[in-house]
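Engineer: Structure, please.
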Amino acid sequence: NRAGSDTTARAQQAAARVTPGLQRDLAALGLQLGAPAFVRIFKRESELELWLGGKAGDYRLFRTYPICRYSGALGPKRREGDNQAPEGFYRVARGQLNPASRFHLAFNLGYPNAYERANGYTGDFLMVHGSCVSIGCYAMGDAAIEEIYTVVDAALRAGQPAFEVHAFPFRLDAAALAAEHASPWFDFWSGLKPGYDAFERTRRPPRIAVQDRRYRIDG
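Structural biologist: So this is what the prediction gives:
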């Protein structure tokens, strides 16, 4: 399930199937295939949101897909073999797309990211993929991944260097986070909240950095 950069017949066939419907639905929202992409994942809600950049530079929600399955519980992935699906801020470039995945089509989130490396977390090749089985990944089912993969592939081909994926335990509004004050992950989730809030406020993915083993949000 390692990422490869070459387009295969499988990805081409998937694109041929889904592109007419995607173009129709995108046009209805004033969007187009090839626009910059942005992905948000919410574990508790089992939802993946696919956003696309509009002409003004802000992002608009195109579709919300149900996550077929993710493994583990709420909370970040910290070590190889813990079966946790990652939470955090990730960037996906062309080399992380895998059109030859044994789970139909996939892209590698890029775990461990800079924050996770700074904190000594281990593991690799954590994916968003098709099928409906998961060991540390987000399984979307084959029909959904064909649309998602086609959209993000088009964005990268059109010149977006990488698209952002923000993976959250749940929608991090103030009330939802406060309700989890007793969780061992409350501090970690509090560190994710500024990234969630920045996009909610601006509809543009914020700049993410890591400083002193913590996320720093600019934007």
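Engineer: only C-alpha atoms for contact and neighbour calcs from this point on.
Structural biologist: Noted.
Engineer: Helices of this structure, residue ranges please.
Structural biologist: With helices called from DSSP state H, the chain shows them at 9-28, 114-118, 142-157, 174-178, 186-202.
Engineer: Name all residues that make contact with the residue nearest the centre of the chain.
Structural biologist: Centroid check for the chain by C-alpha atoms, centre = their mean gives Val165 as the closest residue, at 3.3 Å. For Val165, the contact set (C-alpha atoms under 8 Å, 6 or more residues apart in numbering) comprises Phe38, Val39, Arg40, Ile41, Phe89, Tyr90, Arg91, Val92, Leu109.
Engineer: this one next, for a side-by-side:
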Amino acid sequence: MALKRFTLVALVALSLGACEEDRYRGSARHHIPIPAATYALMSEKGMSKDQPILIRSYKKESELEVWKRKANGQYALLKTYPMCRWSGQLGPKVREGDRMAPEGFYAIAPAQMNPNSAYYVSFNMGYPNAFDRAHGRTGSHLMVHGACSSAGCYSMTDDQMGEIYALVREAHNGGQRTVQMQALPFRMTPENLAKHRLDSNIAFWKNLKEGTDYFDVTGDEPQVGVNGGRYVFNASNGDPAAVQAVQRKRQQDETQVAALVAKGTPAIKLIYDDGDQHGTFKRTLVASGSDTLNRAASWGSRDVGVSRPDALTVGPRVVVLDDRGKAKATIRAESADNEVVLAAVAAAGAEPPAKPEAAKTEPARAEAPR
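Structural biologist: Okay, here's the model as predicted:
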């Protein structure tokens, strides 16, 4: 018992000192309040707890955003949360057991909220959605949850997840039937699109960008459908002014991508040992040394059994691609940050591809479907 308590304390320290009040654990977790500081932030930004929200998650940047609709009908950013853990690689979830966190447009209804989660509190993303089913993708119980551990989910600290859960709950209570979650590989910037232009998922990512462009330009939630194996947006709402504005943004972004490519921006593919987490958590993990890492690994294997803490001590491998999309060099970067990746590529020059690193094995263990 003393050892378990000690490992739990170590994980709390790893999560930047997060501490949940006991009265919001167990059967009372569905009553988790929105923190007073977040209420004050909403008031400052002209928002109320009952207004609709929208969630955006970004794997590469390891961040989750909560947006809230204001009185004028447009969404504004309420808060950005550093993500504590996601697993797998950039790209969509394809099959059960692949450890990939979903990418796409998902709808979170009240029935998908789980205050009794094994990972503090959670909500089901709704994977597979109509797009996933159209492509024959499999998997279940894909969540946003606490506990800072993931095997195909987006995981936050318990403090963060309690707050996000409360925000979604109050939006539902205010009349929002479903909360849209835009689960994205990265921020859809020209810089990211230029670097990942030869990735095998680029056509899918550009399809996602059609929906995020609409949100960025109009400040309104896109209506999402599926047709011909693609996401379609606002098929029943052809506002000519909005359509033209979105098209202008798309053309401007494409022009910037072309300019970046012309300046020599390399085409790359990022390969993670097993997902990533925001740099604030990683710096704490590395600074704490191997002893803390071992205790975190012990906690994960015994109590959650999904994440590999050892995979977080280094950044992703950066595969530099030639014009045909073939690997011509592989470099280890310290992080997935754009500047760090580009610096690693520039420092490596035209080195030949590195030999693949030996796969790290884990003891077999039962896991819930993902």
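Engineer: Aligned counterpart of the residue nearest to the centre of the first structure in the second structure, please.
Structural biologist: Matched by TM-score structural alignment, Val165 of the first structure corresponds to Met181 in the second structure.
Engineer: repeat for Gly30 of the first structure
Structural biologist: The alignment partner of Gly30 of the first structure in the second structure, by TM-score structural alignment, is Gly46.
Engineer: pretty sure that match is touching Lys70, no?
Structural biologist: Yes - applying C-alpha atoms under 8 Å, one finds Gly46 of the second structure in contact with Lys70, separated by 6.4 Å.
Engineer: Comparing these two, which shows the higher neighbour count?
Structural biologist: Counted by other C-alpha atoms under 10 Å, Gly46 of the second structure and Lys70 do not tie: Lys70 has more neighbours, with 17 against 14.
Engineer: OK, contacts around that one?
Structural biologist: Gly46, Met47, Gln51, Ala76.
Engineer: Now intersect those with the strands, please.
Structural biologist: Ala76 (DSSP state E).
Engineer: Quick one: neighbours of the counterpart of Asn98 of the first structure in the second structure, just the number.
Structural biologist: Alignment note (TM-score structural alignment): Asn98 of the first structure maps to Asn114 of the second structure. Residues lying near Asn114 of the second structure (other C-alpha under 10 Å) number 19.
Engineer: how about the strands of the stretch 51-200 of the second structure, start to end?
Structural biologist: Here the stretch 51-200 of the second structure has its strands, by DSSP state E, counting those that start in this stretch, at 53-58, 63-69, 75-82, 85-86, 104-108, 113-114, 122-124, 143-145, 154-155, 179-184.
Engineer: Give me the contact list for the second one.
Structural biologist: By C-alpha under 8 Å, 6+ apart, the surrounding residues in contact with strand 63-69 of the second structure are 47, 51-58, 75-83, 164, 278.
Engineer: same thing but at 6 Å, please
Structural biologist: With contact meaning C-alpha atoms under 6 Å, 6 or more residues apart in numbering, strand 63-69 of the second structure is reached by 51-57, 75-83.
Engineer: That one aligns to what range in the first structure?
Structural biologist: So strand 63-69 of the second structure sits over residues 47-53 in the first structure, by TM-score structural alignment.
Engineer: again, but for the fourth one
Structural biologist: Under TM-score structural alignment, the counterpart of strand 85-86 of the second structure in the first structure spans residues 69-70.
Engineer: once aligned to the second structure, how far is that stretch on average?
Structural biologist: Compared with the second structure after fitting, stretch 69-70 of the first structure deviates on average by 0.3 Å (mean C-alpha distance after the TM-score superposition for the first structure).
Engineer: Settle this for me: Asn204 of the first structure is touching Ala56, isn't it.
Structural biologist: No, residue 204 of the first structure isn't Asn; it's Arg. No - Arg204 of the first structure lies out of contact with Ala56 (C-alpha atoms under 6 Å); the separation is 10.6 Å.
Engineer: So for those two, which residue has more residues nearby?
Structural biologist: Neighbour tally, Arg204 of the first structure and Ala56, criterion other C-alpha under 10 Å: the higher count belongs to Arg204, 17 against 6.
Engineer: Could you measure from Met47 of the second structure over to Ala262 of the second structure?
Structural biologist: Distance of Met47 of the second structure to Ala262 of the second structure, given as C-alpha to C-alpha, to the nearest Å: 43 Å.
Engineer: The two: which has the busier surroundings?
Structural biologist: Met47 (20 against 10).
Engineer: Leaving out the residues flanking it, which one is nearest to the more buried one?
Structural biologist: Counting by C-alpha to C-alpha, 6 or more residues apart in numbering, Lys70 is the residue found nearest to Met47 of the second structure once chain neighbours are left out, at 5.4 Å.
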